[in-house]
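Visitor: pasting the sequence and the predicted model now:
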Amino acid sequence: MEQREIEIFLTLADELHFGRAAARLHVSTARVSQTIKKLERRVGAPLFERTSRRVGLTPLGRGLRDELGPAYQQIRAAVDAAVAAGHGTSETLRVGFIGAASGRFVLEVARAFRAEYPDCAVALVENQFGGGLGPLRAHEIDMVLATVPPRGARQVELTAGSVLLEEDQLLAVSARHRFARRSSVSFSDVARTTILRTPPAISDYWDQTLIPQRTPDGRPVERGPTFETSQEMLALVGAGVGSYPVSAQFTSYYARPDVAYVPIHDAPPYQRRFLWCSAAETTTIRAFDRVAVALARAHTA
């Protein structure tokens, strides 16, 4: 197998979506499809199960991913280390994060990265929710750990790293709301509440993909006031002004007596990944993402 074939296979195995894999690799969807078909002909059996609704790995595909993945990451690490040594890398990598849980993980990655690349400094930068991807696009930071909406929010000028963490979706509601007494709600139940709005700076990235105008059964979703920060959102929720979908980390880091977190049982999980500007990608950024992937896998092993 050629390096590009391995890269395409592993990326599709990570994304399980031909369009997203193509966008991440900066190639056409047809290129990804053709490469996978070529590999399957060579292997003699399907590596992926494809339907009109989903893409999944076959048992053979999972085995190939598990065998190739660590070896490919080791090769990438060796190349990155050689490039860093050859260029005398001593830059400061500015890594953004939003929220306490993300900050804790980024700090762990930074420690592991510094152990491997002692000449490269890492500056952690806390971003406010309302700022969206503004600091990244303004080149105030080099990369940011972001909770990516389940329906994608892929943008042409951005590169998304591998999935590091997945978290269930919860609906934050007032502790006095009737949903607070439920064990779970459906995504269609969202239309029975007023959903708060995200700040304009991130509406294109987050809000338009997270909250559709209508639920799957056709009901319009009523929208409420706009919030700028996570704490402001929770204050509005606690006051009964509206509700908002959040990730599972909120139960540990943002517990409040006036807010209840109810699982949305039919919603796909959120994915946390590093994002960076494609045009500004460097060997150091790729190396930091690689260290993050290894650390995330160690946590789930």
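Guide: Received it, and whenever you're ready, just let me know what you need. Numbering: from 1, shown residues only.
Visitor: could you use CA atoms for every contact and neighbour count after this?
Guide: Noted.
Visitor: OK, contacts around His299?
Guide: By Cα atoms under 8 Å, 6 or more residues apart in numbering, His299 lies in contact with nothing.
Visitor: for Val109, see how far away it is.
Guide: Using Cα to Cα, to the nearest Å, His299 is found at 12 Å from Val109.
Visitor: please apply the same query to Gln155.
Guide: From Gln155 over to Val109 (counting by Cα to Cα), the distance is 25 Å.
Visitor: what packs against the longest strand belonging to the chain?
Guide: Counting residues, the longest strand found in the chain (DSSP state E) is strand 270-277. Contact here means 3 or more Cα pairs under 8 Å, 6 or more residues apart in numbering; DSSP states H and E; on that basis strand 270-277 packs against helix 134-137, strand 143-148, strand 158-160, strand 165-167.
Visitor: summarise which helices and strands the first one is packed against.
Guide: By that I understand helix 134-137. strand 270-277.
Visitor: next SSE after the strand it packs on?
Guide: helix 283-300 (DSSP states H and E).
Visitor: just how off-centre is the helix or strand where Arg24 lies within its chain?
Guide: Using DSSP H and E, Arg24 maps to helix 18-25. Chain-centre distance of helix 18-25: 14 Å, with Cα atoms, centre = their mean, to the nearest Å.
Visitor: any figure for the gap between Glu49 and Gly152?
Guide: Applying Cα to Cα to Glu49 and Gly152 gives a distance of 21 Å.
Visitor: meant to ask about Val125, not that
Guide: On the measure of Cα to Cα, Val125 and Gly152 end up 24 Å apart.
Visitor: more neighbours: Gln155 and Val109, which one.
Guide: Each of Gln155 and Val109 has its neighbours counted (other Cα atoms under 10 Å); Val109 has more, 22 against 14.
Visitor: included below, for side-by-side comparison, is a second structure:
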Amino acid sequence: MELRQINYFIAVAEELHFGRAAERCHIAQPPLSQQVKRLEEELGVTLLERTSRRVALTPEGKEFLKRCKDVRDRLNEAVICIQDMAKGLEGQLRVGFIGPASLSKLPQAIRSFRERNPNIRLDFSAQSTTEQLPLLRGDRLDIAFVRLFGHDTSGLNSLLFLREPYVLAVPEGHPFTERDSLDLKDLEGEPLVFFQPMNQPALYRSLIGAFHKAGFMPNIVQEANTEQSIIALVATGMGCALVPASSVVVNRGGVVFRPLTGDLPQWEITALWKKKNQSVILQKFLDVAREFREVH
């Protein structure tokens, strides 16, 4: 059974006239009649009653017409869907991100993308950098917003989305709140809340090295696995903490933020995607991401 036979049958069934159906299909009447006849022979069912005066559908023909039109409509929808996907008008984008990215302009970028592309479904996954990289390489993510520090990025393209300095989160009422800014050397002996080394071991070593260069080792009294948890611990008065500058947008009582100077690495969030991924939807998303990137 061929698609053209189905189209010929639909035309005859709707026109109930072989001549008009042939004109509609831009084909001569004899070959159209032959194709419809072959379709009936292949099915082993009479679909049309033919006389010298009229053409009528049999009960089987009426049911087959209904089913054929459904197949045609579904095929047309599939063609339009695939064409829209090729144009980046419809489809899916899977976005991974680390928790701190939610404090950057990534949410605004996502909102802008959705407003411009309402027919594209976005799926989100909040995970660590270490968890996202294999998902990206395994084609289970299309783009990942991560924090790189010594990670293997071979086979991946990158876009620096955010670069900003560290600031010091200080408990309310602490003497540091009376100062406009602080230097890393001011933290000698000060109780500190730090992130857990297992999450970013290379970065952890780098920050410890910055304290060492300043002439002392940090007094770490507590560790946590997210920036939000670290800030919450600062609010309890447990100690101060180094956090990215975007953390200032967190409206949490009991915490004051102060600029921090010293030989510290910059806080960065990078967008990664596979070099082989040529998706039009991904390129559209990257265009929007470039509009909202913050690199200081």
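Guide: Received, thanks. Everything numeric here is computed off the predicted structure, so don't read it as measured data.
Visitor: that older thread, could you check which of Val125 and Gly152 of the first structure has the larger neighbour count?
Guide: The neighbour comparison of Val125 of the first structure against Gly152 (other Cα under 10 Å) goes to Val125, with 18 against 14.
Visitor: how about that one, nearest residue that isn't a chain neighbour?
Guide: Spatial nearest neighbour of Val125 of the first structure, excluding adjacent residues (Cα to Cα, 6 or more residues apart in numbering): Gly96 at 4.6 Å.
Visitor: same question, Phe257 of the second structure
Guide: In space, Phe257 of the second structure is closest to Ala169, 4.7 Å off (Cα to Cα, 6+ apart).
Visitor: that neighbour: neighbour count?
Guide: The number of residues near Ala169 of the second structure, taken as other Cα under 10 Å, comes to 30.
Visitor: map it onto the first structure.
Guide: Matched to the first structure by TM-score structural alignment, Ala169 of the second structure sits across from Ala172.
Visitor: so that match: helix, strand or coil?
Guide: Under the three-state scheme (DSSP: H, G, I helix; E, B strand; the rest coil), Ala172 of the first structure adopts strand.
Visitor: who are the contact partners of it?
Guide: 234, 237, 243-246, 259-262.
Visitor: return the closest of these with respect to Val43 of the first structure.
Guide: Of all the contacts of Ala172 of the first structure, Val246 has the smallest distance to Val43 of the first structure: 41.9 Å, by Cα to Cα.
Visitor: quick one: the closest one and Ala81 of the first structure, what's the gap?
Guide: On the measure of Cα to Cα, Val246 of the first structure and Ala81 of the first structure end up 38 Å apart.
Visitor: give me the more crowded residue out of those two.
Guide: Each of Val246 of the first structure and Ala81 has its neighbours counted (other Cα under 10 Å); Val246 has more, 21 against 18.
Visitor: ok, the aligned partner of the more buried one in the second structure - contacts?
Guide: Matched to the second structure by TM-score structural alignment, Val246 of the first structure sits across from Val243. By Cα under 8 Å, 6+ apart, Val243 of the second structure lies in contact with 166-169, 227.
Visitor: now do 10 Å
Guide: 100, 165-169, 193-195, 227-228, 230-231, 257, 260, 267 (Cα atoms under 10 Å, 6 or more residues apart in numbering).
Visitor: quick check, it in a strand?
Guide: Yes: per three-state DSSP, Val243 of the second structure lies within a strand segment.
Visitor: distance-wise, check it relative to Arg67 of the second structure.
Guide: Val243 of the second structure is 62 Å from Arg67 of the second structure, by Cα to Cα.
Visitor: about what we covered before: helix, strand or coil for the residue nearest to Val125 of the first structure?
Guide: strand.
Visitor: gap between it and Arg137 of the first structure?
Guide: Applying Cα to Cα to Gly96 of the first structure and Arg137 of the first structure gives a distance of 12 Å.
Visitor: burial check on the spatially closest residue to Asp168 of the first structure that is not a sequence neighbour, number of neighbours?
Guide: The shortest distance from Asp168 of the first structure to any non-neighbouring residue, by Cα to Cα, 6+ apart, is to Pro269 (4.5 Å). Pro269 of the first structure has 20 neighbouring residues, counting by other Cα under 10 Å.
Visitor: isn't Pro269 of the first structure right up against Gly152?
Guide: No: with contacts defined as Cα atoms under 10 Å, Pro269 of the first structure does not count as touching Gly152, sitting 11.5 Å away.
Visitor: ranges for the strands of the first structure?
Guide: 48-50, 55-57, 92-97, 121-126, 143-148, 158-160, 165-167, 169-174, 194-197, 222-226, 244-247, 259-263, 270-277.
Visitor: can you verify my assumption that Ala22 of the first structure contacts Ala30?
Guide: Yes: in this structure, Ala22 of the first structure is within contact of Ala30 by Cα under 10 Å, at 8.4 Å.
Visitor: what about the two, which has more around it?
Guide: Ala22 (20 against 12).
Visitor: the more buried one: what's it in contact with?
Guide: 8, 11-12, 15, 28-33.
Visitor: what's the closest of these to Thr215 of the first structure?
Guide: Looking across the contacts of Ala22 of the first structure and measuring by Cα to Cα, the closest to Thr215 of the first structure is Glu15, at 24.8 Å.
Visitor: residues in contact with that closest one?
Guide: 21-22, 24, 55-56, 162-163.
Visitor: picking that back up, among the contacts of Ala22 of the first structure, who's most crowded?
Guide: Most surrounded of these: other Cα under 10 Å gives Leu12, at 25 neighbours.
Visitor: for Asn127 of the first structure, see how far away that residue is.
Guide: 30 Å.
Visitor: could you do Ala22 of the first structure as well?
Guide: 29 Å.
Visitor: ok, now Glu116 of the first structure?
Guide: Relative to Asn127 of the first structure, and taking Cα to Cα, Glu116 of the first structure is found at 26 Å.
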